[in-house]
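Trainee: I'd like to go over a predicted model; first the sequence, then the structure.
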Amino acid sequence: MSGSLCSTPARSREEPIPGDDGTPFPSPHALWSASRAAMEAGCTAAGLSGAWQLLLLGDGSPTRHLQLLTGAPVEVELIAMACDAGDGKRVPAEVAGLASPLLRRQVWLRCHGEPLAWAESWWNQSQAEENLRDRQLPIWQSLTADRAELFREVDGLAQVTEPWLEQGFGCSGPFWSRHYRFFRGGRQLTVIREVFSPALERWLGPSHRCEESSTMLPAVTRTH
């Protein structure tokens, strides 16, 4: 593979702040998580509202959802796109199913300039070269440009937190997150993790059903 997708900017003598100069953020810390088996059993969504269940557990495109909810195009802000070992403690287990060498991509997804989601994805480097020719396009748009059929499988649900997520979203966590795989022709193509801003409650309503507060997971707390 050429160095165009896997190159990282030269670092200064001082360690750069994550997210600056093409330096990736650390993967978020999960306070709570559920496997695909637990989700299929229906035991993780007891207090999760219907609209948020559709967003987090459905197989639709999140960028398409954001566009429909806000009425604005989704702007992709590339944070980093660099070689990755894929062996960190916070890396989804499904990344092991990708052939090495690996590449990791991180982005903010914005509508009207407001960050509504953060995402990271892992790829085989040659697959990234083939499928991510335009770095500024959402992954879903890149993968469906030739109307190729894709299958999405949601593998995990979580609530995560990180100081840089709180700074980016402008509110305190925890934040709802999920990770899933794309398959094409029965072959695993990529693993994607998404984290969503509580600002989406303006369109989706509260993420938890008030009548089931006794079974709810901890709700997010906004800062002003």
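Mentor: Perfect, I can see it now.
Trainee: contacts and neighbour counts: CA atoms only from here.
Mentor: Fine.
Trainee: now the helices for the protein?
Mentor: All helices of the chain, identified by DSSP state H, fall at 36-40, 50-57, 62-70, 125-131, 139-143, 163-169, 201-204.
Trainee: can you redo those as TSV with distance to residue 78 and mean neighbour count?
Mentor: Below are the helices of the chain laid out as TSV (distance: least, Cα to Cα, whole Å; neighbours: other Cα atoms under 10 Å):
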stretch	distance to residue 78	mean neighbour count
helix 36-40	29	14
helix 50-57	22	17
helix 62-70	15	16
helix 125-131	14	17
helix 139-143	12	17
helix 163-169	14	16
helix 201-204	25	12
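Trainee: so which of these gets nearest residue 103?
Mentor: helix 125-131 (5.5 Å; Cα to Cα).
Trainee: Alongside the first one, take a look at this:
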Amino acid sequence: MTNFQLISDNLKEEKIEFEILWIGQSELFYKGIESTLIDKYWQFLLLNDGSLTKQLQLLKNKKIKRKLLEESPINFTTSFISYLTQPIKIPIIQRNIFLYSNEVEPLIYATSWWSENTINSFFLDKEQPIWSNLAQLKIEFYRDLRKILLINSKSLEKQFNKKGPFWSRYYLIWYNNFPITIIFEIFSPIIKV
């Protein structure tokens, strides 16, 4: 079972089921993706290693807000725990959120996994998105993009109030040569409007 399959299976347990239509591997991230598959706008958002929160604020000309859906210790399969604990120390906290520019339609659905021992070190204000917190800390970090995916999800079509497919990605964030979190993000098509 691949690492991404473990993440996918975990999200199904969270009632975010999806069908993978296309997967881009890391070798594409440096040379770009064919414009017949993905336009430059989406490439910029998905491949950019800057602050997604800041990019969304610029695109929407509004402050980006976070809605916490759930934050709890994980209780998953042995194989998923095994995958997460390679980069992230146990015990592990899972956070599920939406990012909004208004209170109506979410722009992003994201799930992240953090070590319980370090999560509070990186969240000065849990009401703010991750990138806002990291910026407040004035720390250098590295986003290690692992995969870009095109997916269909009936459950997210309802949440986003838009038909799929949806672009998504998953990556690790590194700080001082240590991974601090794994993040999986799914983008609403409304971002481009």
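Mentor: Nice, thanks for sending it over. Here the structure is a predicted model, which means the values were calculated and not measured.
Trainee: nearest to residue 189 of the first structure, of the helices of the first structure?
Mentor: helix 125-131 (7.4 Å).
Trainee: The closest one vs the second structure, average offset?
Mentor: Its matched residues in the second structure lie on average 1.5 Å from helix 125-131 of the first structure after superposition (mean Cα distance after the TM-score superposition for the first structure).
Trainee: so that helix aligns onto which residues of the second structure?
Mentor: Residues 116-122 of the second structure are where helix 125-131 of the first structure lands when matched by TM-score structural alignment.
Trainee: Could you do stretch 166-182 of the first structure as well?
Mentor: Going by TM-score structural alignment, stretch 166-182 of the first structure lines up with residues 157-173 of the second structure.
Trainee: Pull out the buried residues from that stretch.
Mentor: 159-160, 164-173 (16 or more other Cα atoms under 10 Å).
Trainee: closest to residue 77 of the second structure among the residues you listed?
Mentor: Distances from residue 77 of the second structure to these, taken by Cα to Cα, are shortest for residue 170, at 19.6 Å.
Trainee: ok, now which ones touch the residue nearest to the closest one when sequence neighbours are not counted?
Mentor: Leaving out its chain neighbours, the residue that sits closest to residue 170 of the second structure by Cα to Cα, 6 or more residues apart in numbering is residue 184, at 4.2 Å. For residue 184 of the second structure, the contact set (Cα atoms under 8 Å, 6 or more residues apart in numbering) comprises 110-112, 168-171.
Trainee: Present those residues as JSON lines; the columns should include distance to residue 39 of the second structure.
Mentor: Shown next, in JSON lines, are the contacts of residue 184 of the second structure (distance: Cα to Cα, whole Å):
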{"residue": "110", "distance to residue 39 of the second structure": "22"}
{"residue": "111", "distance to residue 39 of the second structure": "25"}
{"residue": "112", "distance to residue 39 of the second structure": "27"}
{"residue": "168", "distance to residue 39 of the second structure": "14"}
{"residue": "169", "distance to residue 39 of the second structure": "16"}
{"residue": "170", "distance to residue 39 of the second structure": "19"}
{"residue": "171", "distance to residue 39 of the second structure": "21"}
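Trainee: how near is the residue nearest to the spatial centre of the first structure to residue 119 of the first structure?
Mentor: With distances taken as Cα atoms, centre = their mean, residue 194 lies nearest the centre of the first structure, 1.6 Å away. Applying Cα to Cα, to the nearest Å, the value for residue 194 of the first structure to residue 119 of the first structure is 4 Å.
Trainee: same check, this time on residue 49 of the first structure
Mentor: From residue 49 of the first structure to residue 119 of the first structure the distance is 22 Å (Cα to Cα).
Trainee: again, but for residue 29 of the first structure
Mentor: Distance of residue 29 of the first structure to residue 119 of the first structure, given as Cα to Cα: 14 Å.
Trainee: neighbour-wise, which of residue 49 and residue 119 of the first structure wins?
Mentor: A direct count of neighbours by other Cα atoms under 10 Å for residue 49 of the first structure and residue 119 places residue 119 higher, at 20 against 17.
Trainee: Thanks again, I'm all set now.
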